[in-house]
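Student: here's my sequence, what's the structure:
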Amino acid sequence: MGLFKRNPFGHILFIKKWLIRILGALTHRRFRGFNELQIEGSEIIRNLPDKNVLFISNHQTYFADVVSMFHVFNASLSNRDDSIKNISYLWNPKLNIYYVAAKETMSAGLLPKILAYVGSVSIERTWRAKGEDIKRQVKMSDISNIRKALDDGWVITFPQGTTTPFKPIRKGTAHIIKQYKPVVVPIVIDGFRRSFDKKGLRIKKKNIMQTFEIKQPLEIDYENESIADIVEKIEYAIEQHPSFLKVIPQEELAIHEELNKKRKWSYKES
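Tutor: Below you'll find the predicted structure:
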């Protein structure tokens, strides 16, 4: 790699590599130490093409979700099976991983700007700004940047556009899928909201069960499925369809709580 080689967004890859190494080393214990991230589906990551892959996921914190994905993706590509043990996988990270994020979030402070350099495709939200609901047109330059990122590598997006669970899927994600025809890989995460603060920067609780499930790529008929069809498919894939909202009986909650206690102690012993 040339020392000053850049990606399509003008970021110097040498700098990006070192930022991933440093930030990865600083955050590793958040997912293997203070908490123990349970991963499923690493082999799916290894079988993906190098470009035009879109990861869709539910969203629980601003930054911890994405950071965990950089860990899991690079560990999986380094032949770790459902594990981020041994941080050496970050020495030669995949540099063409991007994630879609709100421009307002990524420009609010030094740390977000550093994280943006690591791989943010920053867009202007059309439905919310400065904590208020708004309506504005989609910027074509934002769509073009997502296309540019897909042409170069992998893109992570959170199609609900918010960390609030069971909010509607934004149709923009379905339009991108229909237009650019990427391989669409669903991811379902859990435990992050309980582990971290809303931004995903501060550890709120330790020994929380965190889960990270990578699912098989979606089967999509890009030509014939409607936007509504794709939206519904996304809702089910990332387990945010309204049908997943149910009242859980108290007995079942007690069983889950007891199971989480056992997992908590097993993490401490390991």
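
Student: only C-alpha atoms for contact and neighbour calcs from this point on.
Tutor: Will do.

Student: this structure: strands as residue ranges?
Tutor: Secondary structure of the chain (DSSP state E): strands at 36-40, 53-57, 97-102, 120-123, 128-129, 132-133, 154-157, 183-190, 209-214.

Student: packing partners for the first one?
Tutor: By that I understand strand 36-40. On a contact count with 3 or more C-alpha pairs under 8 Å, 6 or more residues apart in numbering; DSSP states H and E, strand 36-40 meets strand 209-214.

Student: ok, and what's touching the strand it packs on?
Tutor: Outside strand 209-214, the residues that touch it by C-alpha atoms under 8 Å, 6 or more residues apart in numbering are 31, 35-42, 44, 185-192, 195, 260, 263-264.

Student: give me the buried subset of these.
Tutor: 31, 35-42, 44, 185-190, 192, 195, 263-264 (16 or more other C-alpha atoms under 10 Å).

Student: tally of neighbours for the residue lying closest to Ser107 once chain neighbours are set aside?
Tutor: The spatially closest residue to Ser107, leaving aside those adjacent along the chain, is Lys113, at 5.7 Å (C-alpha to C-alpha, 6 or more residues apart in numbering). Neighbourhood size, Lys113 [other C-alpha atoms under 10 Å]: 15.

Student: for comparison, sequence B:
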Amino acid sequence: MGLFKQNPFGHYLFLKKWIIRILGGLTHRRFRGFNELKIEGSEVIRNLPDNNVLFISNHQTYFADVVAMFHVFNASLSQRDDNIKNVGYLWQPKMNIYYVAAKETMKSGILPKIMAYAGSISIERTWRDKGTDVNRQVKMSDISAIRTALNDGWVITFPQGTTTPFKPIRKGTAHIIKHYKPIVVPVVIDGFRRSFDKKGLRVKKKNILQSMEIKEPLDIDYENESIAEIVEKIEYAIEQHPSFLKVIPQDVLDAQETLNQQRRWRPDSN
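Tutor: Take a look at the predicted model:
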């Protein structure tokens, strides 16, 4: 790799690689140490093409979700089967992984700005700005940036646009799918909300069993399926459809909590 080689967004790949290496080394124990990340679907990652892949996921923290995906995706490409043992997989990371994030979030401090250089596609939210509800048009430059990233590699997006569970899917994701026809890979995560603070920067609780399930790509009829049908397909795929939200009897909740305690990872479990 040339010292001054850049990606389509003008980021120097040499610098980006070192940012990924350093941040990866610093965050590894958050997913294999303080807590334990259970992974399913590594083989899906290894069977994907090098570009035009869109990962869709539920969202639990601002930063920890996507950091975990950088770990899992690179570990999978380095032939790890559903684990992130030995962080050496980040020595030669996949350099064309991008993630969609709110511009105001990525400008909120020095650390987010550094993380943005690792692969952020920073966009202006059309419904929220600085804690206030807004209603504005999608910027074509934001759509163009996502298209550029898909042409170059893989893109991670959180189609609800919020860490609050069971919020509606933003139609913009469905429009991107219909127009650019990427391979769409659903990812379902859990345990991050319990492990970290809302930003995903501080470890809030240790010994939590986190999980990440990478599902098979969605079967989408790009020409004939409507935006509403694609939205519904996304809701089911990332397990955020209203049907997943149901009233659960207290005795079932208590039994589930007991099971969670039994599944809780312990340092001597390896």
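
Student: what's the TM-score here?
Tutor: Overlay of the two chains. TM-score (TM-score structural alignment, normalised by the length of structure 1): 0.98; 270 aligned residues with a C-alpha RMSD of 0.9 Å.

Student: if we can go back for a sec, give me the distance between the residue nearest to Ser107 of structure 1 and Ser78 of structure 1.
Tutor: 28 Å (C-alpha to C-alpha, to the nearest Å).

Student: tell me who's in contact with the aligned partner of Glu124 of structure 2 in structure 1.
Tutor: Glu124 of structure 2 maps onto Glu124 in structure 1 when the alignment is built from TM-score structural alignment. The contact partners of Glu124 of structure 1, by C-alpha under 8 Å, 6+ apart, come to 102-104, 138-139, 142.

Student: which elements pack onto the longest helix along structure 2?
Tutor: Ranked by number of residues, the top helix in structure 2 under DSSP state H is helix 13-31. For helix 13-31 of structure 2, the packing partners by 3+ C-alpha pairs under 8 Å, 6+ apart come out as helix 64-77, helix 110-117.

Student: quick check: buried residues in it?
Tutor: Buried residues in helix 13-31 of structure 2, counted by 16+ other C-alpha under 10 Å: 13, 15-21, 24-25, 27-28, 30-31.

Student: also stretch 69-88 of structure 2?
Tutor: So, applying 16+ other C-alpha under 10 Å, buried residues of stretch 69-88 of structure 2: 69-78, 80-84, 87.

Student: what about that stretch, distance to the chain center?
Tutor: 15 Å (C-alpha atoms, centre = their mean, to the nearest Å).

Student: next: stretch 221-229 of structure 2.
Tutor: The answer for stretch 221-229 of structure 2 is 24 Å, by C-alpha atoms, centre = their mean.

Student: can you check stretch 67-80 of structure 1 too?
Tutor: Distance, stretch centre to chain centre, for stretch 67-80 of structure 1: 12 Å (C-alpha atoms, centre = their mean).

Student: what do you get for stretch 47-56 of structure 1?
Tutor: Distance, centroid of stretch 47-56 of structure 1 to centroid of chain: 13 Å (C-alpha atoms, centre = their mean).

Student: which bit of structure 2 covers it?
Tutor: With TM-score structural alignment as the criterion, stretch 47-56 of structure 1 aligns to 47-56.

Student: ends of that stretch, what's the gap?
Tutor: For stretch 47-56 of structure 2, by C-alpha to C-alpha, the gap between its terminal residues amounts to 17 Å.

Student: do stretch 92-108 of structure 2 as well
Tutor: Using C-alpha to C-alpha, the end-to-end distance of stretch 92-108 of structure 2 comes out at 29 Å.

Student: tally of neighbours for Asn47 of structure 1?
Tutor: Other residues lying near Asn47 of structure 1 total 9 when counted by other C-alpha under 10 Å.

Student: likewise the one 4 residues further on?
Tutor: Using other C-alpha under 10 Å, the number of residues around Lys51 of structure 1 comes to 17.

Student: most centrally placed residue in structure 1?
Tutor: Nearest residue to the geometric centre of structure 1 (C-alpha atoms, centre = their mean): Val66, 4.2 Å.
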